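**Q** pasting a predicted model and its sequence here:
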Amino acid sequence: WIRYAGLDGKIVYESSGSEKFRDAEALLIRRKQGVKEGKQPHIKRIANYTFGQLAEQYLEWIKGRQASVNVKRSVISKHLERYANIPLRMFTTAVVEQLQSELIGKDYRNAYTNKVLRVLKGMFTKAVEWDYVEDETLRRVRKVRLLREDKHLRYLSIDECQALINACSPYLRPIVIIALYTGMRKSEILNLKWSNIDLANNLILLDRTKNGERREIPINATARNALLTLPRRLDGGLVFSKPRTGKPVRNVNVAFNLACKRAKIIDFRFHDCRHTFASQLVMSGVDLATVSSLLGHKHIAMTMRYSHLAPAHRAKAVEILDEALNGNYTKTIQSGVCR
């Protein structure tokens, strides 16, 4: 904090918005120079907002803007609610690092720990935009580095896919089939409505996706048959709802983990169904650009994680060049390999 006399002679106390002495000193020099020049400093007054007030406003703001609202609500409720009565300006790098350490100590995956911190950082970014807190607090929160994530991809073989489907309860089976045969995210499946499904053209049309862009997903025969086994709502409502109450399904983790146990499949999460979809496509020779489009990736760099699964196809591409350069170019084209 700095202290100086304003044009009217009254003592002014002002936060420098920094923990560094030189920053406070530089601000004090600017303020005194302004007073000498006859300028009354304009000080932005920020109310003493609490984290609970920010959380309430943030959750209201992301409604309709982000498809991950339920995920973020869950993160805030499970890990951040304890900060509800703490003023935002009290958040320091140490507070955030302590949260990170606690999550690591509870054996959460690095990816999940990073997800919690990303939610927190996103909230403080909006807090600065809304003048709930000063920039320095955001800098302190952002200072905490994310953990290195395990990039290992877990995907199922063809036989394992069938074993998992067979092990599912009748209620869970169509959900898992849609996941394996379309590559849709869990939130996209559980929020899927009949009004999003065009059976005449075998398409699923998603308006609200993770990256905010519209996506068309082709339905193959297996996925179509799974949908046809379900009772169709005339109002175009949810495809998957609780059998007894008709209410939305929030999660299927318990039933899914039980199915994996029955099928003797270990270390496999629901999201890995999406990895299985992409991995099997790449290993079947589908190009990465097409896989990227089907997954709804905003950038193909996200799809490159699957590129190592296609070494045989890269070798085949080089063989095509070998045939072409050795005078077999016409034969190669006629075989339908080169397009």
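**A** Nice, thanks for sending it over.
**Q** contacts, neighbours, all on C-alpha from now
**A** Fine.
**Q** what's the first-to-last distance across stretch 67-85?
**A** Distance between the boundary residues of stretch 67-85 (CA to CA, to the nearest Å) amounts to 28 Å.
**Q** now it: buried residues?
**A** When burial is assessed from 16 or more other CA atoms under 10 Å, stretch 67-85 yields the following buried residues: 67, 68, 69, 72, 73, 75, 76, 80, 84.
**Q** again, but for stretch 132-143
**A** By neighbour count on 16+ other CA under 10 Å, the buried set for stretch 132-143 is 132, 133, 134, 135, 136, 137, 138, 139, 140, 141, 142.
**Q** for stretch 32-44, same thing?
**A** Counting neighbours by 16+ other CA under 10 Å, the buried set in stretch 32-44 is 32, 35.
**Q** re earlier: Serialize the buried residues of stretch 67-85 to CSV and add fields for distance to residue 128 and secondary structure.
**A** CSV is the format used below for those (distance: CA to CA, whole Å; DSSP: H, G, I helix; E, B strand; the rest coil):
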residue, distance to residue 128, secondary structure
67, 23, coil
68, 22, coil
69, 20, helix
72, 19, helix
73, 20, helix
75, 21, helix
76, 19, helix
80, 18, helix
84, 18, coil
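**Q** between these, which sits nearest residue 12?
**A** residue 84 (30.7 Å; CA to CA).
**Q** I'd say the closest one and residue 76 touch.
**A** No. In this structure residue 84 lies outside contact range of residue 76 using CA atoms under 8 Å: 9.8 Å.
**Q** okay, now the one to match up with it:
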Amino acid sequence: MANLTKRMVEGLQALDRAYDVRDAALRGFLIRVEPGGTKSFFLDYRFAGKRSRFRLGIYPNLSVDGARTVAQAIAGDVARGIDPQARRKAERIKAARDKVSTLKAFLDARYEPWAKTHLKSAKFQLARIRSDFADHLDSKLSSLNTFAIERIRHDWKKAGMKPRSINRDIQRLQSVLSRAVQWGVLEEHPLKGFKPMKADKTGRVRFLTAAEEVALRAALEGRETKLKQARIRFNTWRIARGKAPLPERPEDLVDHLRPLVILALNTGLRRGELLGLRWGSVNMPAKLLTVTAATAKSGHTRRVPLNAEALAVLTAWHERQGRPGDDKFVFGDSEGERMSRIDTAWRSLVATAGLKDFRLHDCRHHFASKLVQAGVDLYTVKELLGHSEIAMTERYAHLAPDNLASAVAKVSGL
């Protein structure tokens, strides 16, 4: 056995199997020749009673003298109680962490791919995080600590944001940071122990008065009349110019909006559940609608009975669409794909109806409110709405005044 030199290493030939050539002067220092001709420098060493092999580099990218110098340094580390394998692993972990150390980098490289696979509302959630924390996208994840977020929360509150909205926006960030901890990007959650603001647990419950419901229904019918008249005027214009007219609008259910709103008012389905509903989930003979786990916010399948109005509008809409197959969306777009937005049509509708601060989601509140006011117990309302906890349904309890009044009457001394 001799010392490894440039001439010796260059003279080593590949064989049918890999073999090692060891250096005579430096214990553990060797070069390994692979059958394909690759020559790699290694250092064999023993640490904590365990034999290990540390790769130094490939020849000729790393010279013999350079490899010897590196091997001597590593041998010195081992003598001082430093495991080079553990150190290299730690360096790689740090390098990987550094690549996604900022909020923007982590969102782009790690969180967004995961969210698109696991979150139904991924696009919305990511947009809100990037918008809400736009001034902090270049901040280190570890710097988004209690002190920093407390300052953000203070500014939001000063700007007039409500506690529930502030809590919800910060919870999105907390979820991102929790994933960073889970995936080893952060060692500890920087918002550990951060408490949400105190907020009214009842939350926003906006439902229609009797007059508002009449106005909304009238606006739906008036919209369809206007759309039919607009098509007639447009076809008159086309015919006058020698162009073929477009198909006339049907007499009823001109487009998706009226059946969608009527169904929302009578079933309490969420927006995503409405837009994700397929005809295969509508059992008209049984007067039953199934919200599948894939579209339900809770991730659990539930069944909602169809009352007379809901059944009638779905039956008419099914006929209007030419009796599509079970795999088709009930409210698909012009290409038959899942609709993504109905905001423009909805805003125009509520403006025509003269409704203030009424969202599509409030049709769900309206459905629940009517149930409670009709004397339906909260547990049944919970099941129909698909709430995971009864506490979410209790926000409607105050809408049952007769029940509250009867309870108070029991303690009367008169």
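**A** That came in fine, so what should we check first? Because the structure is predicted, anything quoted here is derived from the model rather than measured.
**Q** picking up where we left off before, which ones among the buried residues of stretch 132-143 of structure 1 lie within helices?
**A** Residues from the buried residues of stretch 132-143 of structure 1 lying in helices, with DSSP state H as the criterion: 135, 136, 137, 138, 139, 140, 141, 142.
**Q** name the residues contacting each of residue 84 and residue 76 of structure 1.
**A** Residues touching both residue 84 of structure 1 and residue 76 by CA atoms under 8 Å, 6 or more residues apart in numbering: residue 55.
**Q** what lines up with residue 259 of structure 1 in structure 2?
**A** When the two structures are superposed using TM-score structural alignment, residue 259 of structure 1 falls opposite residue 349 in structure 2.
**Q** quick check: its match is in a strand.
**A** No. Under DSSP: H, G, I helix; E, B strand; the rest coil, residue 349 of structure 2 falls outside any strand and is assigned helix.
**Q** burial count for the closest residue to it other than its chain neighbours?
**A** Excluding its sequence neighbours, the residue lying closest to residue 349 of structure 2 (CA to CA, 6 or more residues apart in numbering) is residue 219, at 6.4 Å. Using other CA atoms under 10 Å as the criterion, residue 219 of structure 2 is surrounded by 20 other residues.
**Q** list the contacts for the aligned partner of residue 219 of structure 2 in structure 1?
**A** When the two structures are superposed using TM-score structural alignment, residue 219 of structure 2 falls opposite residue 167 in structure 1. The neighbours of residue 167 of structure 1, taking CA under 8 Å, 6+ apart as the test, are 259, 260, 262, 263.
**Q** helix or strand next in line after the longest helix belonging to structure 2, which one?
**A** Secondary structure assigned by DSSP H gives helix 210-240 as the longest helix of structure 2. Downstream of helix 210-240 of structure 2, the next assigned helix or strand under DSSP states H and E is helix 257-267.
**Q** which residue in structure 1 aligns with residue 143 of structure 2?
**A** Aligned against structure 1 by TM-score structural alignment, residue 143 of structure 2 finds its counterpart in residue 90.
**Q** what does residue 304 of structure 2 give?
**A** In structure 1, the position corresponding to residue 304 of structure 2 is occupied by residue 217, as judged by TM-score structural alignment.
**Q** just give the nearest non-adjacent residue to its match, would you?
**A** By the measure of CA to CA, 6+ apart, the closest residue to residue 217 of structure 1 outside its immediate chain neighbours is residue 204, 5.0 Å from it.
**Q** list of residues touching the one helix or strand the one you found maps to?
**A** Taking DSSP H and E as the definition, residue 204 of structure 1 sits inside strand 203-206. With contacts defined as CA under 8 Å, 6+ apart, strand 203-206 of structure 1 is touched by 188, 196, 197, 198, 214, 215, 216, 217, 218, 219.
**Q** switch these over to TSV; also include distance to residue 232 of structure 1.
**A** Compiled in TSV, the contacts of strand 203-206 of structure 1 are given as follows (distance: CA to CA, whole Å):
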residue	distance to residue 232 of structure 1
188	18
196	12
197	11
198	13
214	23
215	22
216	20
217	19
218	19
219	17
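**Q** in strands, which of those appear?
**A** Among these, the members falling in strands are 197, 198, 215, 216, 217, 218 (criterion: DSSP state E).
**Q** can I have the buried ones of those residues as a PyMOL selection?
**A** Buried members of those can be picked out in PyMOL with the line below, counting by 16+ other CA under 10 Å:
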select buried, resi 197+215+216+217+218
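**Q** all strands of structure 2, in order?
**A** Chain-ordered strands for structure 2, with DSSP E as the definition, fall at 19-22, 29-33, 39-47, 50-59, 282-283, 288-291, 302-305.
**Q** let's have the ones you listed in CSV, adding distance to residue 204 of structure 2.
**A** Rendered in CSV, the data for those read as follows (distance: least, CA to CA, whole Å):
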stretch, distance to residue 204 of structure 2
strand 19-22, 74
strand 29-33, 71
strand 39-47, 63
strand 50-59, 62
strand 282-283, 30
strand 288-291, 24
strand 302-305, 24
